[in-house]
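Colleague: Show me the folded form of this:
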Amino acid sequence: MEVLVQDVVRTSSWWERHGVDCAILALSLLALPAGFLCLRSENALVFASGITVLGVCHYTLTVKGSHLATHGALTESKRWSKIWPLFFVEVCTAFTAEHATHGHVRITWRLPCLNRYVYMFLAPFLLPIATPLVAVERLRKVECGTALRTLALISLGLYSHYWLLLNMSGFKNPSLALGCMFLTRSLLAHPYLHVNIFQHIGLPMFSRDNKPRQIHMMSLGVLNLARLPVLDWAFGHSIISCHVEHHLFPRLSDNMCPKAVEGWLARFQLFLRRYEEFMVQAPPITELVGL
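Modeller: As a prediction, this is how the structure comes out:
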C-alpha cells in the first residue's frame, strides 16, 4: 500500500501535492480584510457575514494550517517546515508549536467532571480561552529561549486580532472588541471538539501497557466522517473524510489524502491486471451457491 501511495505522490504535480492547500490558506488570509470591514456595517446581515468570514478563516488557518504544518505536509523544504508551525500554531492558534508537533495525537479531550450535555454543548466555548492558558502552562517544560519566543508570537497574534478590530472594524469599546474576538474564535469550536472525539473514540480501547503495532492501532482506533463542504474547507480532508489515511500516511497534504482512497475504476483496473494472483486462493463458485 505504501509503495502505491508513494507512486501516486511521485507522479503528482507540486500543485496537487501542496499548491491546492497553500491556495486555500492564502485565500483565507486574503479574505480577512473583507471580514474586518464587514464588521463596520450597521446592517445585521453584513455584520453576521463578517463574523462568519472571520470565523471560517480563523479555523482554516488554525486547524487546517496548523495540522498540515505540524506534519510537514505544507512544503518539502526543511527550513519552511520549521517556520510554518510557528506562524500557524503560535501566531494564529495561540498554542505552542513544540507540543502541537509532538503531542497532538496523544491529547485527550476527557473531562470526567462534566456531564455529557455540558461537555458537548458548553465546553467547546472554553477553547478560545483555554488554548492560550494551556500554552502558557506548557511553557514550564521548554527552554527559556523557546518560552520567550512562544510568548512573543502568541501575544503578537492575539494583539493583532484585537488591534484590527479596533482600527479596521471600528470598535470603540474594548469589551466589544474582545467579545467579537471570542465569537469568531469559537464559531467552529463545537465541530472541532466533536470531530476530535468522534475520530479517536476507538483509541482508548487499547491498553497503554499492551498496545498493538502502530499501524494496527491507528487504522483500527480511528474512523472517517462523511464529507461536509464547510469542514472540508476549514479542517481539511485529513481531519474529516480521510482521517484513517492520514494516520497511515501523515505527511500527505489534504488534497493528496483522497488519492490514497482508490475508487471503483482503479480497483477494477488493478483486478484485471492481477487477476490470476488475486483469484488463486478464492473459493470455487460451488461453495458460494451451496452445490
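
Colleague: alpha carbons only for contacts and neighbour counts from here, please
Modeller: Fine.

Colleague: what's the single longest helix in the chain?
Modeller: helix 144-167 (DSSP state H).

Colleague: I'd like the structure of this one too, to check against the first:
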Amino acid sequence: MENQDLYQERQKGKQPSEAGTDRTDPLQKDSPLNHRVEQPAAPGEGRNGPEKGEKLGQGDTPSQDTAAPTPQLQTGLSRAGPPVQEVTPKGQDPGCSLNHPVLEGDGNTSRGEEMPRVIQRGAKEEREPPEEGRSEESLMGELSELVQQVVKRSSWWERHGIDDCIIALHFFVLPAGFLCLRSDNVLPFLLGIFLLGMVHHTATVKGSHLASHNALTESKTWGKVWAIFFIEICSAFTAEQAYYNHVKMHHGYTNVISLGDSSTWKIPFLNRYIYMFIAPIAVPILTPLVALGLLKDVELKTALRTLCCMCLGLYSHYWLLVNVSGFQSVWSALICMLITRSFLAHPYIHVNIFQHIGLPMFSVDKKPKRIHLMSLAVLNLPRNALLDWSFGHSIISCHVEHHLFPNLSDNMCLKIKPIVSQYLKKKKLPYNEDSYMSRLRLFLQNYEELMVNAPPITELVGIQ
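Modeller: So this is what the prediction gives:
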C-alpha cells in the first residue's frame, strides 16, 4: 500500500508532454475525407538497423518515434476507436519473445537487441501498472504470443500445404485451358480464357506474393527458387526489386511518406474512369517494361538472370498458344496473351489502392510503433471467393493480419484473423474494414483529391 500511494503521488505530480504542434495542410484541412481522431504522442525512441532471422511479428520500422500522428479516417470505414497511449519505462524494451524465424527483412526493417525482462520489486510487492501504462512493444509482444500459440499448434498442412496445393491445382488445369482455346465454339474458348487467366493471376499474384515473403516453404533456399520462378518467369519482373519494393519498403514503411506510401500507384494525368477501368489492361505490358528499367539497379549477373527468366516465361506462353492452342498468327497469340494476363488486372489495381491510399499517412520521424502503424494504415476487404482463391487471403480479407505477421501463409492469416481482430478491438486499436463497392465509390467520388490533386509528398509531412 505504501508503494502504491507513492506511485499515485508521483503520477499526480507528472504533467504530460506535448507531442508537437498539430499542422494541417490547407489542401486537406476542409477535405470531406478527413476525420481527425485525437491521438497522443507515441513515447520511446526508435530502433534502427535490420536483423536477420527476426522473430514473428517483432520489431518496428526504423524511425524516431517521437510522436504518433493524429490519423485521418475515410468515410465508410469501420474501426474500434483511437489507439491507446502507451508508456515505456525508461531503459526497458520488452519486445516480443517468439521463436518463429522469418525471411530477412520480412516486413521488419528495424532491429534492436532483445533485452531481458527485468522485474524490480521493492520491500513490498508493487502492483502491476494500469493498462494505459503498458508499452506499445508489449502490446505487439502479447499479440505475437497469442499468434505464435496458434502457429505452434498448426500442422505443416495448415502452415504451407493448403496454399501450395491451391497453386499446384492451377498448374494442373493449365493444359485444359490451352486445349479449350483450340475449340471453334464460343463457350469452350471462353472457358479456356478463364482458366488461363486464373492460372496466370494465381501464379503472379498469390504465388509471387507468398514467395517474396518466404511463406511457401520453411526452407529459405527453396523460397528463393520459388521467388525466381513466380516473380521472374511467371510475372516478368525482377525478384530482387520486387523483394526490396514490397517487403523492405512497403511492409517496412507502410504509409510512411516517400518510402512505403503507395504513391507509385498514382497516375495523376489519367482520368478517373480511364485509370480505374481502362488502364489496368496495360498492366501486362507495363510490368516487363518497368522491370527492364529497374535492371540498372541490380548486379550484372542478376540482370542477366532476370532477362533470361523473363524471356523464358513470355516465350513459353506464346509457344504454347501457337503449338497447343493452334493460333495461326503472331498477333492473335499476342492478343490472347494480353487478355489472359489482364484477366484480373482491374481488381488487382483496385485492391492495391483501396487498402492503403486514403488511410492515415505519416512522416518518418513521427510515425507510431508497429502495431499502431499497421492497424491505422491497412484495411481489410470482405471475403470474395474469386479473389481469395486467386490473390490469397493475405491480400484481400486478411491484409491487416498479413501486415502484422507478413511471414505467415494465406491460410494461417485466415486462421489468426479472429484472434487479431478481437485483440485490436479489445485494446481499442483501429481495425479497418470496408467493402469493395464502398471503396470503389469513394475513389470515384474523390478521385481528384486522392489520386490527382494531392500535394507533393514532401508537403504532407507532419499534417496528420
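
Colleague: Report the mean deviation for the longest helix of structure 1 after fitting onto structure 2.
Modeller: Plainly put, helix 144-167 of structure 1 ends up 0.3 Å away from its match in structure 2 on average once the two are laid over each other (mean Cα distance after the TM-score superposition for structure 1).

Colleague: looking at structure 2, where would I find the counterpart of that helix?
Modeller: Equivalent residues of helix 144-167 of structure 1 are located at 300-323 in structure 2, counting by TM-score structural alignment.

Colleague: same check, this time on stretch 51-62 of structure 1
Modeller: In the comparison with structure 2, stretch 51-62 of structure 1 aligns to the range 193-204 (TM-score structural alignment).

Colleague: about what we covered before: what comes into contact with the match of helix 144-167 of structure 1?
Modeller: Counting by Cα atoms under 8 Å, 6 or more residues apart in numbering, the neighbours of stretch 300-323 of structure 2 from elsewhere in the structure are 178, 229, 232-239, 288, 295-296, 327-329, 333-334, 337.

Colleague: circling back: tell me which strands and helices whichever helix or strand comes after the longest helix of structure 1 is in contact with?
Modeller: Sequence order places helix 174-185 as the next helix or strand after helix 144-167 of structure 1, per DSSP states H and E. Secondary-structure packing of helix 174-185 of structure 1 (3 or more Cα pairs under 8 Å, 6 or more residues apart in numbering; DSSP states H and E): helix 44-59, helix 127-138, helix 144-167.

Colleague: Run the angle between helix 174-185 of structure 1 and helix 144-167 for me.
Modeller: 110 degrees (axes from the mean of the first three to the mean of the last three Cα atoms, to 10 degrees).

Colleague: And the helix or strand following helix 174-185 of structure 1 against structure 2, how far off on average?
Modeller: Sequence-wise, the next helix or strand downstream of helix 174-185 of structure 1 (DSSP H and E) is helix 189-199. Following the fit onto structure 2, the mean deviation recorded for helix 189-199 of structure 1 is 0.3 Å by mean Cα distance after the TM-score superposition for structure 1.

Colleague: residues in structure 2 matched by helix 189-199 of structure 1, start to end?
Modeller: For helix 189-199 of structure 1, the aligned range in structure 2 is residues 345-355, judged by TM-score structural alignment.

Colleague: Flag every buried residue along the matching stretch.
Modeller: Of the residues in stretch 345-355 of structure 2, those scored as buried under the neighbour-count criterion (16 or more other Cα atoms under 10 Å) are Ala345, His346, Pro347, Tyr348, Ile349, His350, Val351, Ile353, Phe354, Gln355.

Colleague: do stretch 181-193 of structure 2 as well
Modeller: Residues of stretch 181-193 of structure 2 classed as buried: Leu181, Arg182, Pro188, Phe189, Leu191, Gly192, Ile193 (neighbour count, 16+ other Cα under 10 Å).

Colleague: what about the helices in the stretch 151-300 of structure 2?
Modeller: With DSSP state H, counting those that start in this stretch, the ranges of helices along the stretch 151-300 of structure 2 come out as 156, 162-172, 174-180, 186-201, 208-212, 220-227, 239-242, 272-273, 283-294, 300-323.

Colleague: what's the offset of the host helix or strand of Thr286 of structure 1 from the middle of its chain?
Modeller: Assigning secondary structure by DSSP H and E places Thr286 of structure 1 in helix 285-289. Using Cα atoms, centre = their mean, to the nearest Å, we find the averaged C-alpha position of helix 285-289 of structure 1 to lie 47 Å away from the chain's own average C-alpha position.

Colleague: returning to that earlier point: most tightly packed of the helices and strands packed on helix 174-185 of structure 1?
Modeller: With neighbours defined by mean count of other Cα atoms under 10 Å, none of these is more surrounded on average than helix 44-59, at a mean of 20.
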